[in-house]
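*Asks:* need coordinates for the following:
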Amino acid sequence: MMQLATDGPIVTINVYELRSDAMNVTEEGIQSLPLPGLTPATLQSHASVFNSRRNPARRDIRRPPICSNVSTEAGLRWLWDVAVRPILGGTQLTSSGRLWWITSGLAGRMPFHAAGNYARGPEENAPSWITSSYISSVKALKYGRDKGAAAVPSQTMLLVTMFTNPPPHRHLDTTYEEEAIGAVFGADKLLHLAHPDPETVLKNIPEFAFVHFACRGASINNDPNRCGLLLVRDGTPADLTIANLEDIELKKDSVAYISACSTAKQTDSKLAGEAIHLAISFQALAFEQVIGTMWGADDAAAGEVAKRLYKKLMSRTDNSMGNGQLKVATALHEAVNEYRLASPGQNSVLE
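*Replies:* Reported below is the predicted structural model:
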């Protein structure tokens, strides 16, 4: 297991009534760090804070009325104080700054990658110290490593957008992402499917190295196979589901960017012990690397981050990347931090 931590530590969050801790795996060994302030009760109360991160510009299918007396900023400070800061203080990081999170249950709804007291200073937050990724298990990480490092793929993009949604779902403003992606890839390397049916998308996915979904999405309670993205067929809602992806064969080193709400958040309490959500399912079944959103995706922020991300990925050749590796997590981390610094107070980008 320690061999898997050569590029950065693997941190598993365990939260129980009797005890909560973080199991940290590094090159040097395995250690347990107690997290007494992280309890099922406090997780439950703060989960409502992050679940309420919604506004008319954000993209989810279900919009439950959730109220909380705690602000998002206070929630991020709390998560930093009780979990992420103690973990980073007791964990030997590598020069890459990479860290892999394994979460389950209520902890799977927490944005550990974004935790911080941003008002206190530039070093009092997770993004200033680490480049985060989420994985479902150590076994899943080993499987990905055994396949070899992701190479720089061909610069081809499939863009799937749902600007107009069938009733009762509200329309989305995907203009930001359409313009950003068009500017980076150009017409000759881009296929834009606007308001497609699932069959058309599935037919085209294997032909492209990058697939960007700008649409509504949600995790469906009780049935992970029905988790998916809202498309349309003959004017009525039609989902592109996890089950639909099982039989398609993708290009090696394919990358999916799912710019929709709830794609990286566990929403079903009955499956709380399982690391099941849309982004991880996309990776397990099909794509080499997947970018998902944990809270509501803001239209303008989504477009700006996508533009910065794809510019970085397209500008990095084999020589600059080192061994031809496509470091998506690093490029995303840089894109988010650049946008955050350029847009003070816009914490939506941390999602």
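
*Asks:* CA only for contacts and neighbour counts going forward, please
*Replies:* Noted.

*Asks:* list the contacts of the residue nearest to residue 151 when sequence neighbours are not counted.
*Replies:* Closest residue in space to residue 151, ignoring its immediate chain neighbours: residue 325 at 4.6 Å, by Cα to Cα, 6 or more residues apart in numbering. Applying Cα atoms under 8 Å, 6 or more residues apart in numbering to residue 325 gives the contacts 149-152, 318.

*Asks:* kindly recompute the last result at 7 Å.
*Replies:* 149-152 (Cα atoms under 7 Å, 6 or more residues apart in numbering).

*Asks:* which of those fall within strands?
*Replies:* With DSSP state E as the criterion, strands contain none of the contacts of residue 325.

*Asks:* let's see the ChimeraX selection covering just the buried ones among these.
*Replies:* The ChimeraX selection below is limited to those of these classed as buried (16 or more other Cα atoms under 10 Å):
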select :150,151,152
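
*Asks:* export the contacts of residue 325 as JSON lines, with columns for distance to residue 336.
*Replies:* What follows is the contacts of residue 325, written out as JSON lines (distance: Cα to Cα, whole Å):
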{"residue": "149", "distance to residue 336": "23"}
{"residue": "150", "distance to residue 336": "21"}
{"residue": "151", "distance to residue 336": "22"}
{"residue": "152", "distance to residue 336": "21"}
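
*Asks:* from the contacts of residue 325, pick the one nearest residue 217.
*Replies:* The closest of the contacts of residue 325 to residue 217 turns out to be residue 150 (Cα to Cα; 26.6 Å).

*Asks:* so the closest one touches residue 254, yeah?
*Replies:* No: assessed by Cα atoms under 7 Å, residue 150 is found out of contact with residue 254, at 8.5 Å.

*Asks:* for the comparison step, fold the sequence that follows:
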Amino acid sequence: ASAGVEDWAEALDAHRAAISQLPLLAWHGLDRTDRLDALGRAVGLAGDAAAVALNAGRPRDALRLLEQGRGVLLAQALDARDDMTVLREQAPELAHRIREVRAFLDSADSAQDPAASAADPARLVHDQRVMAERRRELAREMDDLVRRARELPGLADFLRLPSLERLRAAAGNGPVVVVNTSALRCDALVVTRDALRTVTLPDLTLEGPGGLAERAGTLLDALASVGRSPADAWRAQRILLRTLGWLWDVVAGPVLAALGPADSAPGPELRPTRLWWCPTGLLSLLPLHAAGHYGPEAAGADGAPRSVPDRFVCSYTTTLRALAAQTVPRDRTDARAGGRGETGPDGEHGRMLAVDQSDTPGLPPLPQARAEVRLLADRVPRTTVLSGPRASRAAVLDTLRSHSFLHFSGHGSQDPTDSAGGALYCHDHRQAGPLTVADISRLRLDRARLAFLSACETARGAAGLPDEAVHLAGALQLAGFTHVVAAQWVVDDACALRAADFFYTGLMRPPRPDAPAGLDPGRAATALHTAVQRLRERDDDPLSWAAYIHAGP
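*Replies:* So this is what the prediction gives:
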């Protein structure tokens, strides 16, 4: 009501109070399913709160509200990995207990034996009750431990949202564009190391004919039909091209104009021009990284390309906080976890796990998947290959813990209506179930570096929870992977092989006097950008190249 009478200051106070309650909705005393259900009831709240703040002339508040109200589950995971150096110095026993309790809360959802529970329903009910009570007890203890930590000198903000100045540091290598969508207004908050600018997007609307909701629904429906028939593929291509042009006109074009001229695709001697997209709401389901006009309308009146991939190397992040956390050197993180850090591309903590699911029971064969994994094994020394019956759900989960790189080549899926519907299909999926978003999210992989999911729909989120990154790529980041490459829709098998080939060519670091050649995860964004440009040279159909995204620093 306050916003309706344009009393934006009062409305801002109300929205700020509502956003502050979200951590209670997703309290760590609840299991993951209950937390997701609770957050689903607050969809759009953060976007509306940011819009109210902008109407009140408070862009800094708008950014903080988006950081508080989005990526709540990711923030909880980051809390568990936050730098506890100061706390450990002042109260080592308290720091140790916080890590112990957090580890239990992270793993509690996976503590039951699915096979045993299915055979004994009464045991299942009993185990669930015991586990729920134990979770609530430890969640209450965790709240008390954090309260005690905040009473110590210099730790009043322990596990709280970082300051805006710290968040802006995430934009040290290039601008971060937070695109907020709300029925009240739509804007881009352009974050750089030194400034925060607002770019109003008057032509981006949430509802109504031609609005975001309608266009997102049309595109997602069309992409879901790719592969059924040539007619469906042609229709999807037409809709995708129209959507990419619209995204340029209403979002990317105005943002890039505000940023000023940028270099086109980087040459071998030029530092890449980086840009991070942080879309909110339904916009997070669309390929903003590929926005642009292609074909005869590709160039503007000044001859400059009217497309994002011709001007920037793009990545995605769920929040600024997540990006800031991912830019912390991993050797520092490993030291906090008690590890020795990465020993190099061929060392104990730098090994590649390659999963070949070219022949998955009950699913169409993917002959190129085997070729992908063979290509990797030839290029990367000491690659661990799991294929056929050896690539079981349990084996993949267990082997991941001792590897820094993951390449999964096989079938993936995401039900856009189901927040828990993302899955990778291992060899025994019909007996043990697929490898789900929830399974991966529970992992804590301190030495994880990069994952490449050569499987369809692995970066496609759930429409009911668009701000929580509830997809396989997001789950891998929750688990600890710094860089994730994934696809937003079904990709042709032969195209997937070329993409992997081109990507790993760019990811290989040449030999140095002090180190052999090996994989360099810091090259991930540029390697994917170059791979996509090579795919475009072979086939200008965006269905074959625009699906791929990079998430991370």
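
*Asks:* contacting residues around the residue lying closest to residue 182 of the first structure once chain neighbours are set aside?
*Replies:* In this structure, residue 182 of the first structure finds its nearest non-sequential neighbour in residue 190, 7.2 Å apart by Cα to Cα, 6+ apart. Applying Cα under 7 Å, 6+ apart to residue 190 of the first structure gives the contacts 156-158.

*Asks:* now residue 240 of the second structure
*Replies:* residue 219.

*Asks:* related to what we said a few turns ago, state the distance from the residue nearest to residue 151 of the first structure to residue 253 of the first structure.
*Replies:* Per Cα to Cα, to the nearest Å, residue 325 of the first structure is found 10 Å from residue 253 of the first structure.

*Asks:* common neighbours of those two, please.
*Replies:* 150-151.

*Asks:* the first structure: which residue goes with residue 63 of the second structure?
*Replies:* The pairwise alignment with the first structure leaves residue 63 of the second structure unassigned, based on TM-score structural alignment.

*Asks:* wait, residue 464 of the second structure
*Replies:* Residue 464 of the second structure maps onto residue 270 in the first structure, by TM-score structural alignment.

*Asks:* now do the SS call for the most centrally placed residue in the second structure.
*Replies:* Residue closest to the average C-alpha location in the second structure (Cα atoms, centre = their mean): residue 474, at 3.6 Å. Secondary structure for residue 474 of the second structure, judged by DSSP: H, G, I helix; E, B strand; the rest coil, is helix.

*Asks:* that one corresponds to which position in the first structure?
*Replies:* Under TM-score structural alignment, residue 474 of the second structure pairs with residue 280 in the first structure.

*Asks:* what's the answer for residue 318 of the second structure, then?
*Replies:* The alignment partner of residue 318 of the second structure in the first structure, by TM-score structural alignment, is residue 136.

*Asks:* go on, residue 402 of the second structure?
*Replies:* In the superposition onto the first structure, residue 402 of the second structure corresponds to residue 207 when matched by TM-score structural alignment.

*Asks:* neighbours of its match, just the number please.
*Replies:* The number of residues packed near residue 207 of the first structure is 16, by other Cα atoms under 10 Å.

*Asks:* ok, now which ones touch it?
*Replies:* With Cα under 7 Å, 6+ apart, residue 207 of the first structure has these contacts: residue 251.

*Asks:* buried ones in stretch 234-251 of the first structure?
*Replies:* Per 16+ other Cα under 10 Å, stretch 234-251 of the first structure contains these buried residues: 238-242, 244-245, 250-251.

*Asks:* next: stretch 135-146 of the first structure.
*Replies:* Buried residues in stretch 135-146 of the first structure, counted by 16+ other Cα under 10 Å: 135-138, 141, 144.

*Asks:* contacts for it, please.
*Replies:* 4, 100-102, 275, 280.

*Asks:* hmm, back to that, any idea how far residue 284 of the first structure is from the match of residue 318 of the second structure?
*Replies:* Distance, residue 136 of the first structure to residue 284 of the first structure, using Cα to Cα: 9 Å.

*Asks:* thinking again about what came up before, dump the buried residues of stretch 234-251 of the first structure into TSV; add distance to residue 177 of the first structure and secondary structure as well.
*Replies:* Converted to TSV, those look like this (distance: Cα to Cα, whole Å; DSSP: H, G, I helix; E, B strand; the rest coil):
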residue	distance to residue 177 of the first structure	secondary structure
238	22	strand
239	21	strand
240	20	strand
241	22	strand
242	24	coil
244	25	helix
245	24	helix
250	23	coil
251	23	coil
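
*Asks:* as a quick check, tell me the outermost residue of the first structure.
*Replies:* What lies farthest from the middle of the first structure is residue 234; by Cα atoms, centre = their mean that is 30.7 Å.

*Asks:* ok, now how distant is that one from residue 166 of the first structure?
*Replies:* Per Cα to Cα, residue 234 of the first structure is found 10 Å from residue 166 of the first structure.

*Asks:* map residue 352 of the second structure onto the first structure.
*Replies:* So, by TM-score structural alignment, residue 352 of the second structure is matched to residue 157.

*Asks:* its match is in contact with residue 206, isn't it?
*Replies:* No: using Cα under 7 Å, residue 157 of the first structure is not in contact with residue 206; the gap is 11.0 Å.

*Asks:* of the two, who's got more company?
*Replies:* residue 157 (26 against 18).

*Asks:* which parts of the stretch 201-350 of the first structure are strands?
*Replies:* Counting by DSSP state E, counting those that start in this stretch, the stretch 201-350 of the first structure has strands at residues 210-214, 217-218, 228-233, 236-241, 255-259, 289-291.

*Asks:* can I get these in a markdown table with distance to residue 196 of the first structure?
*Replies:* Shown next, in a markdown table, are the strands of the stretch 201-350 of the first structure (distance: least, Cα to Cα, whole Å):
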| stretch | distance to residue 196 of the first structure |
| --- | --- |
| strand 210-214 | 11 |
| strand 217-218 | 15 |
| strand 228-233 | 6 |
| strand 236-241 | 10 |
| strand 255-259 | 16 |
| strand 289-291 | 21 |
